[in-house]
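[1] output the structure for:
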Amino acid sequence: MNWKTRIAGGLLLACAVVAVPAFAGSLPDHEEFDATLQVPFRSAGARPVTMHFSYPGATPGTQVAWEVALLGHDGSELRAWQGHSALGTGSTQAKVLWDGLGRNGQAVPSGYVTVRLRAVALDGATVARIGSGLPGQALTLAQQRAPELVEEQRYDVLVGAVAAPVMPHFQALRQHNGTTTALSPMSATSTGGLPYTIYFGNLHSQTNHSDGGGVLSTCVGAQNPQSGAYGPSDAYQYALNDGLDILMTSEHNHMYDGSTGTNTSASPTTAHNLYQSGLQAASTFNAAHANFLAIYGLEWGVISNGGHLNIFNTPSLLEWEYNSSNQLIGDVFTAKSDYGSLYALMKANGWVGQFNHPASTGQFNIGGTDLAYSADGDTVMALAEVLNSSAFSTNTTETETSRTSYEAAFNILLARGFHVAPSSDQDNHCANWGASYTNRTGVLIPSGTALSLASFLDAVRARRTYATEDKTGQIVLTANGHVMGERFGNSGPLTLAVNYASSAGHTAQRVQVFEGVPGGNGAVTATSSTATTTITPANGDHFYYAKVTQEDGKQLWSAPVWVTQGAGGGDTTPPTVSASESGTSGTITLSASASDNVGVTRVEFYVDNALVATDTATPYTATLDSTTLGNGTHSLVAKAYDAAGNVGTSSTVSFSVSNSTGVDTTPPTVSASESGNSGTITLSANASDNVGVTKVEFYVDNALKATSTAAPYQATLDSTTLANGSHNLVAKAYDAAGNIGTSSTVSFSISNGGTAAELVKNNSFENGTTPWTQTSGVITNASGEAAHTGSYKAWLDGYGSAHTDYVRQQITIPATATKATLDFYMHIDTAETTTSTAYDKLSAQVITSAGKYVTLATWSNLNAASGYVEHAVDLSAYIGQTIQINFYGVEDSSNQTSFVIDDVSVKAQ
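    Sure, this is the predicted structure:
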């Protein structure tokens, strides 16, 4: 057995210029660069600072430039480390050890120190933006020229001994499982009980309706849309079993076509039905589990040049993509990344949202401003995540160490003027819904009120939530008797009380109360470090929220209170309001009469407990399409608000809806036929209707192939887009009323001629390295390993030390192909002696035109055998695409394994 000799180049690397891998353009969601920070809150010795870097879309070898800095309470830099790390297959990590000393070798005084991580990935696009690929210059240049590319994370740690704060006595709220948490440390102050029960939720996760539901043993990232093993019902049952009260499966709105891009062959009906099946799955699960709330909704938007947000209660699939027949692949058109219009649509329909993993820059842009405020957005966006555990964690013991903070973006949203409460979720893409970590969103619902979508939305609209890293902890901020989430007027002193409890015996090590001015776009600053604080705010608007850090370092964030401070006694009088409705069908009118001792600022209209409209000027009216309501009796309530945040609620008004059924309900009649079995074939239909046919669609094997809008209804199709053999044709005819007639199924046969075409050039490696791309020395005629044919082969790894090799070639599979197959011969020999552990691995991969790495098959030292073995992999999923065939070998630090490949073939027919 022979293998290669590793060249001793470790010292050379330190002074070499780092090569910058090419960047393949815009990446799908969840293939962006991400950095997380892990630091022990307490430490008796050297404290490890661990940095996790993830970039699934990056080329292996991409450099990450990073800096870790220690900041004092005044923001001054106490010490810093810089370095760079190379990404492997999508991720890497780095670590520094802090010995407790500052840059001058002196011990850092007791107190709280902020550990700050800044990092940037040096892909081709970033290098083009900042003008350098040298890691030593990258962070400085990126902060100057493209600050939105720099990932920043902060975490406060305890140095030495600091006295814990005195906490007020807090009569802990009842949790949904029927227990009441233990009391926190007490002082003489008592807040009394609050009439709420806490429900713990994970409000952000995916299933196989989009890019989630991955099997834990193989899940390493986002799944291809609709390819995961598990759906919404599985997720709800898993979360229930894990002790959650609420789970939202928030599916990516643009993946209902089965792709991360645009599937021009997608059927709008299929997409609509999939979304509706998710709503039904949640409804069915809730009917069978009264003590659990299953929520099915959308995660709208894209991360890059956009921003993800959840919509909790839309009955419709919102979309911006069209298929090749110019059909919207959804129910309601929403322009991509147009947040102003989306907020307006949400407000008009009473939909409620959450900002998901918001970045401080580059997201939620309106009119050139990131995280831009709009009045509509303020009405509908009720929550914003402050911390999540890793989206691709497979942890099932709630001990995930990779967590990302979004507290900086949360503060910006508050300062912009958004009234948002904090949440903490898991964004699960693997099948461990709620189980990766102990973080939760706590939702406060009035005690005695049943858990339902309506009561959940009421609590969210009232901003009565908190975020916690510890599912046993509670935090409730009160202010002069007002509970977090409230907006109220005040004059004179304001007493803020931070109430904390833990059912696991944890204690509060640190309390921070933060203050800012809504709409002022200024800084959010810590105004107090005590649990009970009395201040007299300056006249004007303020918000306050609290943060508790437990003795184990886990954190809890309260919802804010919003206070309008003024002179005098303060307005505490709520408006008076009454409601009325007119009309039973078509456009119905909702009206309200409202008055206040100072002035009414807005009136909200609720139909069946759902917010459907808001009016800010008298006369307070709104119109509603009656067809959005079912026939029968409904309820209307109006709520009136004044500038001090006082709310008046009308009596409930009952009204009836009777939508006309006298419209055209007769579907067209239609029959289908097909002619030809090769070349250009013809699809035909005869269709008629009592009013008129508007279009005919032709479906072959259940896939929409063409649309005709005028008689004679015909379409042609290239037979080579179909495999030889039998196929089915169905025609669907539509009328102006939306009625659909479907033909009987017509069977026809295809018989294409021709032979398979070879797409790989220099497939036996006998003609040099062109057009292959390789790591150094892979294509070789070295005598240590024999070729399958000829003298040359591709020899990956075989060094007996940590090493990565690849060899790849770009090909284009014709759109006219019906089948494409990758075929190659591989010989594996190894010095490993194990019969159970795969230490060294080779993967056959596809790199898509978007830069996504898709692993087709993997072999290891366990597959070693004498001689070559032929392998075949189906590439039919990539017909019509330009891709790279990539063989990628990774060897560990000892005992060589050689992966030798020859006679690579991709044939399309």
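[2] switch to C-alpha atoms for all contacts and neighbour counts from now on
    Noted.
[3] just how off-centre is stretch 454-472 within its chain?
    20 Å (Cα atoms, centre = their mean, to the nearest Å).
[4] which ones are touching the residue lying closest to residue 582 once chain neighbours are set aside?
    Using Cα to Cα, 6 or more residues apart in numbering and skipping residues adjacent in sequence, the residue nearest residue 582 is residue 589, 5.3 Å away. Contact partners of residue 589, counting by Cα atoms under 8 Å, 6 or more residues apart in numbering, are 581-583, 621-624.
[5] here's the other one to compare against:
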Amino acid sequence: MRAVSIITVFAFCIICMPDSSYATTVDHHEFEAWLEAPFHAGADGTRTLTLHFSTPDAQPGGTLRWRLDLLAPNGRVLRTWRRTQPQEAPELDVAIRWHAPPALRQGIYRLRLRARAGDSPAVEQDWSVAVGALPAAPAASPQAADPVEASPYTVYLGNLHSQTNHSDGGGALDHCTGAQAPQSAALGPADAYAYARQHGLDFLMTSEHNHMYDGSDGTNSDADPAAATALYRSGLQAADEWNRNHPGFLAIYGQEWGVINHGGHLNILNSGELLGWERNARGELLADTESPRNDYAALYRLMRERGWVGQFNHPQGDQFAIGGKPLAWNADGDQAMLLCEVMNSNAFSARTDEAEPRLSTYEAACNQLLEAGYHLAFSSDQDNHCANWGASYSNRTGVLVERGAALDSDSLLAALRARRVFATMDKNSRLIFTANGHMMGERFVNRGRLTLRASYLSQGGRRAAAITVFHGVPGRNGAVATLGSKARTVLTPAAGEHFYYVRVTQDDGKMLWSAPIWVSQQPRNRALRKIELR
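    Model prediction:
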């Protein structure tokens, strides 16, 4: 049986009019592109690559540009398909029949799709495909049969991105096909926590859109500020009450701040205040604390001052700008932002069998943030808008909590601040990455050799088909590069700052990402070396 994976870009768009207009806006309504690529070819070595494009606002004369590259394991482009064509209809599919040439060695390759419709932001996705028989699995655990269980941490798996009827989520599964009208659905945070717990998650964050507490996609001129802030406080209270009555499962309530159009969404995990920029017809702020729309420098400063922490949600290369520069670093943001979503399942899926085929990846944008200088771990969430919290796909965010500590807000936040996190598409798989014994997420000073180790464990009978170690330089604003393909890599880095992370591809095509490790490499002390040689 062939394993099929589909990648989707959800370029969520909230077309926001100026607050004074009180206009009704359209949510989740922007160019989408995704790639359907079977991980394994058919018996004859052929597979069909299907490119799907959706342009809800397609106009006569509209132009679609796309490029699909086949990449070698080292990143070299081996083949390119490209086309510029009209897209006057909202939906367009392009099918490519591909047979790997005999000269192509067996192994794991990547397919990278880049697409743009008109002047919309470009989207980029990439996915693994196997050519020929899978290579022998790399030794993923050279030190122990079960390195995860041998570590001083307990792994908890959950979802840090979802919505309920406090914003545009909570849609009943029998008729949910997309985002709900704000505050219109029947199911709220307590329903979400109960559902996620029943489906085996250890934690769930309900992250409500901060600009929908007035009950509108746009700005409700008649909204009552007291009602908006009271709804947010009720969500915090619901999570607290749930946690008091259900030990062993952690309910988290927070907000998804921002808009997509010329902006970008991020989750604030631990804010006791509702942030916003909208005002009603009387000029009253529809939030506890004002935070100007799309002003990320001001938001990061506020988050750092308050001790709030965040996650970049489904990032794209034109988002999170400071001073007109997208994906821009500043010191406040580096302190406040802990996570970057490296993949999501379809936000509007109504499936409950963990087999949603429409998936999206954001590794390219996360790498840009790392190269800009952010210290981020990778996460993997579902952005559920229907009432299937955590059940649409098998992906999870894995968090390593100190063994023996209860799973609560304090222990989870401590683990997140330490970046002891991995992202997985398979809830039955685990990944740990270390450097000279330092756990993923750490920052340390090193002299001499550096030994990187990836330890992968599957509790579902899978095996690692490929291990890829990546290297980058924080603050360089360059390109993350492939460093190696073994579970154990030994090197002596050049003096200066570095980060490393590992991505494991399973034999079914599902992937796991470790958190990076940041290394400040110092030159060897010559005098000390002379003493050592005597």
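[6] from residue 579 of structure 1, how far out is the residue nearest to residue 582 of structure 1?
    For residue 589 of structure 1, the distance to residue 579 of structure 1 equals 11 Å [Cα to Cα, to the nearest Å].
[7] ok, now residue 478 of structure 1?
    From residue 478 of structure 1 to residue 579 of structure 1 the distance is 32 Å (Cα to Cα).
[8] do the same with residue 530 of structure 1
    Distance from residue 530 of structure 1 to residue 579 of structure 1, by Cα to Cα: 45 Å.
[9] compare those two (neighbour count), which wins?
    Comparing residue 530 of structure 1 with residue 579 by neighbour count (other Cα atoms under 10 Å), the higher total belongs to residue 579, at 21 against 18.
[10] pretty sure that one contacts residue 592?
    Yes - Residue 579 of structure 1 is in contact with residue 592 according to Cα atoms under 8 Å; the separation is 4.4 Å.
[11] what sits in contact with each of those two?
    Common neighbours of residue 579 of structure 1 and residue 592 (Cα under 8 Å, 6+ apart) are residue 638.
[12] residue 405 of structure 2 pairs with which position in structure 1?
    Alignment note: residue 405 of structure 2 maps to residue 449 in structure 1; criterion TM-score structural alignment.
[13] brain fart, residue 29 of structure 2
    In structure 1, residue 29 of structure 2 lands on residue 31 (TM-score structural alignment).
[14] quick one: the helices in the stretch 501-650 of structure 1?
    Counting by DSSP state H, counting those that start in this stretch, the stretch 501-650 of structure 1 has no helices to list.
[15] which residues of it fall in strands?
    Along the stretch 501-650 of structure 1, counting by DSSP state E, counting those that start in this stretch, strands occupy 508-516, 525-528, 532-535, 540-550, 555-557, 561-565, 576-582, 587-595, 600-607, 610-615, 620-625, 632-642, 647-649.
[16] out of those, deepest packed?
    Comparing the strands of the stretch 501-650 of structure 1 by mean neighbour count (mean count of other Cα atoms under 10 Å), strand 555-557 ranks first with a mean of 27.
[17] in structure 2, what range does that one match?
    Residue span in structure 2 matched to strand 555-557 of structure 1, by TM-score structural alignment: 511-513.
[18] what residues does that stretch touch?
    378, 422-426, 430-431, 501-505.
[19] after superposition, how close is that stretch to structure 1?
    Average distance, stretch 511-513 of structure 2 versus aligned residues of structure 1 after superposition (mean Cα distance after the TM-score superposition for structure 1): 0.3 Å.
[20] now that stretch, how far from the centre of its chain.
    Counting by Cα atoms, centre = their mean, stretch 511-513 of structure 2 comes out at 11 Å from the chain centroid.
[21] try stretch 77-87 of structure 2
    On Cα atoms, centre = their mean, the centre of stretch 77-87 of structure 2 falls 27 Å from that of its chain.
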